[in-house]
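**Student:** Structure of the sequence below:
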Amino acid sequence: MGGGGISVDPVRGADHNQSMGMPVLWLYGPPGVGKTTVGWELFNELPEPVGFVDIDQLGMCYAAATSHEWAPEPASDPGRHLMKARNLDAVVANFVAAGARCVVVPGVVDAARGALPLSNGTVVPCRLRAEPAELRRRLAARRRPMDRVDETLAYAAELDRLPGPCVDTTGLDVAEVVRLVCAHLPAPEPAAASWPPPVGGPGELLLLCGPTAVGTSTVGWRIYQELMRAGVRTAFADLRQIGFVRPSSDGNHGLKAANLAAMWQTYRERGARRMVVAGHVEEVAPYRAALPEATVTVCRLRASPDELASRIMARGRGEGATWGLAGDELTGKPAALLRDVPARAAAEAAALDRSGIGDLCVDTDHRTVADVAEEIRAGW
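**Tutor:** The predicted structure follows:
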């Protein structure tokens, strides 16, 4: 990351021996400062059981589409900061039930209010910053079309006025930033909690599943956009991104299902009537149990072993990928590191074929995303 230092105040005046609720380490800062990278390293290095969720994954539900925007910000909650905080509070309770003793949360905050408090955990805010020239360099290097450099620099300047813990990442590598952040984490409280009761309410959820690289997220996002543009208030979730906990257990489907149900309750109250969900699912029962009032339609995407191998290598080259997602094992990886992935994906596909999972099953070989999405919408 680039030579700087650290200025950290004691977290909310508490020393590390003071009793507090489960710490929720909220790493915030402008785009490009390294929040997700640092957060993911922390998730993998902390010795105690830990959860991880990127705040952006908790807010993919927008206002009704207009003639100018398919996904406008809600007027009452621009940036959807309140929505994200409510979902975060709910999923923190589920992380505790799953055994986590700390949750790492990278993501942006409202520059006027900072990290919002939670009822199910104690927010430990830590701002990551970089000097303007360094931040501009990082944004240019990652070449993402959605990055607005001038807006990002202005947002970073606003964040610099917030009080509280701050790590200047200029001149530091990831390991150094992780070490500095870790040094100021309070000791976690022992976790002991039961799972909250099922929530969510009625609605229609489409659960897209399939083997690695089959395209569940790409197809799901296309369907989500099409529904929004057609005037159907819809939300979106990536199951993998809402189910990170260490140590892991059987795909963490209980945690993913509980988090999905909690998020659906929030989105439904904000006006959503449908939700598109993408992820790897071996069994549907946990999801239907967590959403007893909703109609959950499962659609399995299929692809041949050769097609899966081709898509995996394309992802490695950065083609058709969403950069910046935590835990991405494919995007930007050299072919040597991906050598064994096609066989694993083919085995996953064979296992799903044997299970027969899915209310719908759609072949994707040699088809466009639009074509696959159209078939799924017709069957949903």
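**Student:** only C-alpha atoms for contact and neighbour calcs from this point on.
**Tutor:** Fine.
**Student:** which residue ranges form the helices in the stretch 151-300 of the chain?
**Tutor:** Per DSSP state H, counting those that start in this stretch, the stretch 151-300 of the chain carries helices over the ranges 174-182, 216-229, 253-269, 285-290.
**Student:** Tabulate these (TSV), appending mean neighbour count and distance to V91.
**Tutor:** Converted to TSV, those look like this (neighbours: other CA atoms under 10 Å; distance: least, CA to CA, whole Å):
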stretch	mean neighbour count	distance to V91
helix 174-182	17	23
helix 216-229	21	21
helix 253-269	24	5
helix 285-290	17	13
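**Student:** okay, these in a markdown table with distance to L46 next?
**Tutor:** A markdown table is the format used below for those (distance: least, CA to CA, whole Å):
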| stretch | distance to L46 |
| --- | --- |
| helix 174-182 | 8 |
| helix 216-229 | 29 |
| helix 253-269 | 20 |
| helix 285-290 | 28 |
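**Student:** Of the ones you listed, which is nearest A335?
**Tutor:** Distance to A335, taken as CA to CA, is lowest for helix 216-229 among those, at 21.7 Å.
**Student:** Now show me the structure for the sequence below, then we'll compare the two:
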Amino acid sequence: MTAVKTPVLWTTGAPGAGKSTTAWGLYTRITESGGNVAYVDIDQLGLIGPPPGGGEASHAIKAANLLRVLEILRGRGVRQVVVSGVVDPENGIEAYFEGRDFELTLIRLTCARDELRSRFLERGSPAAALPDLFAVADAYDRTGFGERLDTTGQKPDETVDALFRRCVVEDGTVLPPDPVEPLPGPVTVVTGPTAVGKSTAAFSALRDFWAQGEPVAYADLAQFGFVHPGPDPAVEAAILAAVWRGYRDAGARRLLVVAREFRPEHRQVFDEIKVVHLDADAATLTDRVRRRAEGESALLAGDELRGVPSGVRDGVVARAVDEAARMRRSRGDRVVLDTSGQEPAETAAALLAAVRQ
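**Tutor:** You can find the predicted model right below:
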């Protein structure tokens, strides 16, 4: 491994400041330029509940998991890592990186309060949450950690332009990650074709577990795969194992994993898993693709449907229908749930029952 520290550019700030949009834009720009790069959304590294204490405990879980993930990416030979997400507004994140082989650049995005308010509401956030939003923005301004970048009046591409020149764009050598030792469960993997409703149903089931006081964690495998060149199932598996280890250390006793397909590289992470496969007919998949495109689900990094034109939507429908047909022909030990014609709440209830069996 090279002695040179791996650069990590982290965009943070209050909700609506543009941290995720900017970080994803940087990742996309670097991949288009041929760079060996990875993107990490730190919010995907803290999906464990019921919340183990206050906000500080949650930030500590995310930070510990992030360092695990960064070590995996560094071992693979990644030349630049881009991170987005909220940090502890009182303590920052810099202390976690002391003595580590990473060169952290923490960028605190800000903008005028009127513009922050508009951005927050335009993305569908409730007006009732505005006081909490401004409280977070005030805390960031008060502590003043990181480098402040005012994005008032800027388009997202302009913010990306301002930070792209500070990134490393190199191809580099891709190295295999270290072998993964199998970890205990119980683990339920929810699979299915594009837009069938895996994430919506699984996250609903997760909230039900939390409401009943059961310590359960959640992982969206697609969110662990933002590495270029890629895709790289071995890296996804290594990250999944590292994050589950962190969740177990934090008290989780069950894991829900969402994945379009669960490959052999992923299966080796666990001693034993239960696979619940969601299926749906063509009409249902068509409707769910439309709903996704119109914004009826959470917006995650890499979303290929939000706001796309009808021609692109039709292409995704065709792919989803083909995936569903192919997956029906595959064999394996799994529970199959036909979700054709169901509303999200019905699918979530059926999934929760299958997980508990």
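**Student:** How close are the two chains, by TM-score?
**Tutor:** Once superposed, chain against chain, the TM-score is 0.89 (TM-score structural alignment, normalised by the length of the second structure); 346 aligned residues with a CA RMSD of 2.3 Å.
**Student:** Out of the helices of the stretch 151-300 of the first structure, flag the one nearest R339 of the first structure.
**Tutor:** Of all these, helix 216-229 sits nearest to R339 of the first structure, with 21.5 Å by CA to CA.
**Student:** Give me the distance between that closest one and the centre of its chain.
**Tutor:** Remark: helix 216-229 of the first structure is offset 17 Å from the chain centroid, using CA atoms, centre = their mean, to the nearest Å.
**Student:** Mean deviation, it versus the second structure?
**Tutor:** Taking mean CA distance after the TM-score superposition for the first structure, the mean distance separating helix 216-229 of the first structure from the aligned residues in the second structure is 1.1 Å.
**Student:** Where does T36 of the first structure fall, secondary structure wise?
**Tutor:** Per DSSP states H and E, T36 of the first structure falls inside helix 35-45.
**Student:** mean deviation of that helix from the second structure?
**Tutor:** Averaged over the aligned pairs, helix 35-45 of the first structure sits 0.8 Å from the second structure after superposition, using mean CA distance after the TM-score superposition for the first structure.
**Student:** List the contacts of S297 of the second structure.
**Tutor:** Contact analysis of S297 of the second structure by CA atoms under 8 Å, 6 or more residues apart in numbering lists 200, 291.
**Student:** circling back to that earlier point, only the buried residues of the helix holding T36 of the first structure, if you could.
**Tutor:** 35-43 (16 or more other CA atoms under 10 Å).
**Student:** what does stretch 127-134 of the second structure give?
**Tutor:** 130, 133-134.
**Student:** And the contacts of the helix holding T36 of the first structure?
**Tutor:** 27-29, 50-52, 54, 104-107, 128, 174, 177-178, 182, 246, 324-327.
**Student:** Onto which residues of the second structure does it map?
**Tutor:** Per TM-score structural alignment, the counterpart of helix 35-45 of the first structure in the second structure is residues 19-29.
**Student:** ditto for stretch 219-234 of the first structure
**Tutor:** Counting by TM-score structural alignment, stretch 219-234 of the first structure falls onto residues 201-216 of the second structure.
**Student:** Then stretch 298-305 of the first structure?
**Tutor:** Counting by TM-score structural alignment, stretch 298-305 of the first structure corresponds to 275-282 in the second structure.
**Student:** Quick one: residues in contact with the matching stretch.
**Tutor:** Residues contacting stretch 275-282 of the second structure (CA under 8 Å, 6+ apart): 188-193, 196-198, 321, 324, 333-341, 351, 354-355.
**Student:** Just the residues you listed: which are in strands?
**Tutor:** 188-191, 335-338 (DSSP state E).
**Student:** quick one: M313 of the first structure is in a helix?
**Tutor:** Yes. The assignment for M313 of the first structure is a helix, going by DSSP: H, G, I helix; E, B strand; the rest coil.
**Student:** wait, isn't it in contact with G332?
**Tutor:** No. Judged on CA atoms under 8 Å, M313 of the first structure makes no contact with G332 at a distance of 9.5 Å.
**Student:** So for those two, which sits in the more crowded spot?
**Tutor:** Neighbours per residue (other CA atoms under 10 Å) separate M313 of the first structure from G332, with M313 holding more: 22 against 16.
**Student:** And the closest residue to the more buried one other than its chain neighbours, how close does it get to G327 of the first structure?
**Tutor:** The shortest distance from M313 of the first structure to any non-neighbouring residue, by CA to CA, 6 or more residues apart in numbering, is to A335 (6.7 Å). Relative to G327 of the first structure, A335 of the first structure is positioned 18 Å away (CA to CA, to the nearest Å).
**Student:** do G231 of the first structure as well
**Tutor:** As judged by CA to CA, G231 of the first structure and G327 of the first structure stand 33 Å apart.
**Student:** Please apply the same query to V178 of the first structure.
**Tutor:** 17 Å.
**Student:** repeat for T36 of the first structure
**Tutor:** For T36 of the first structure, the distance to G327 of the first structure - CA to CA - is 10 Å.
**Student:** again with L82 of the first structure
**Tutor:** For L82 of the first structure, the distance to G327 of the first structure - CA to CA - is 26 Å.
**Student:** Residue in the first structure paired with N91 of the second structure?
**Tutor:** That one, N91 of the second structure, aligns with R113 by TM-score structural alignment.
**Student:** Could you report the neighbour count for its match?
**Tutor:** Neighbours around R113 of the first structure, by other CA under 10 Å: 10.
**Student:** for the second structure, what's the longest strand?
**Tutor:** Per DSSP E, the second structure has its longest strand at strand 102-110.
**Student:** counterpart of that strand in the first structure, which residues?
**Tutor:** With TM-score structural alignment applied, strand 102-110 of the second structure matches the range 121-129 in the first structure.
**Student:** show me where the first structure has strands.
**Tutor:** Remark: strands assigned in the first structure by DSSP E are 6-7, 23-28, 50-52, 103-106, 122-129, 166-168, 203-209, 234-238, 244-246, 274-278, 294-302, 360-363.
**Student:** For those strands, could you give me TSV that also reports mean neighbour count and distance to N94 of the first structure?
**Tutor:** Below are the strands of the first structure laid out as TSV (neighbours: other CA under 10 Å; distance: least, CA to CA, whole Å):
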stretch	mean neighbour count	distance to N94 of the first structure
strand 6-7	12	32
strand 23-28	26	13
strand 50-52	27	10
strand 103-106	27	11
strand 122-129	24	15
strand 166-168	22	28
strand 203-209	23	20
strand 234-238	26	16
strand 244-246	23	11
strand 274-278	24	19
strand 294-302	21	20
strand 360-363	16	30
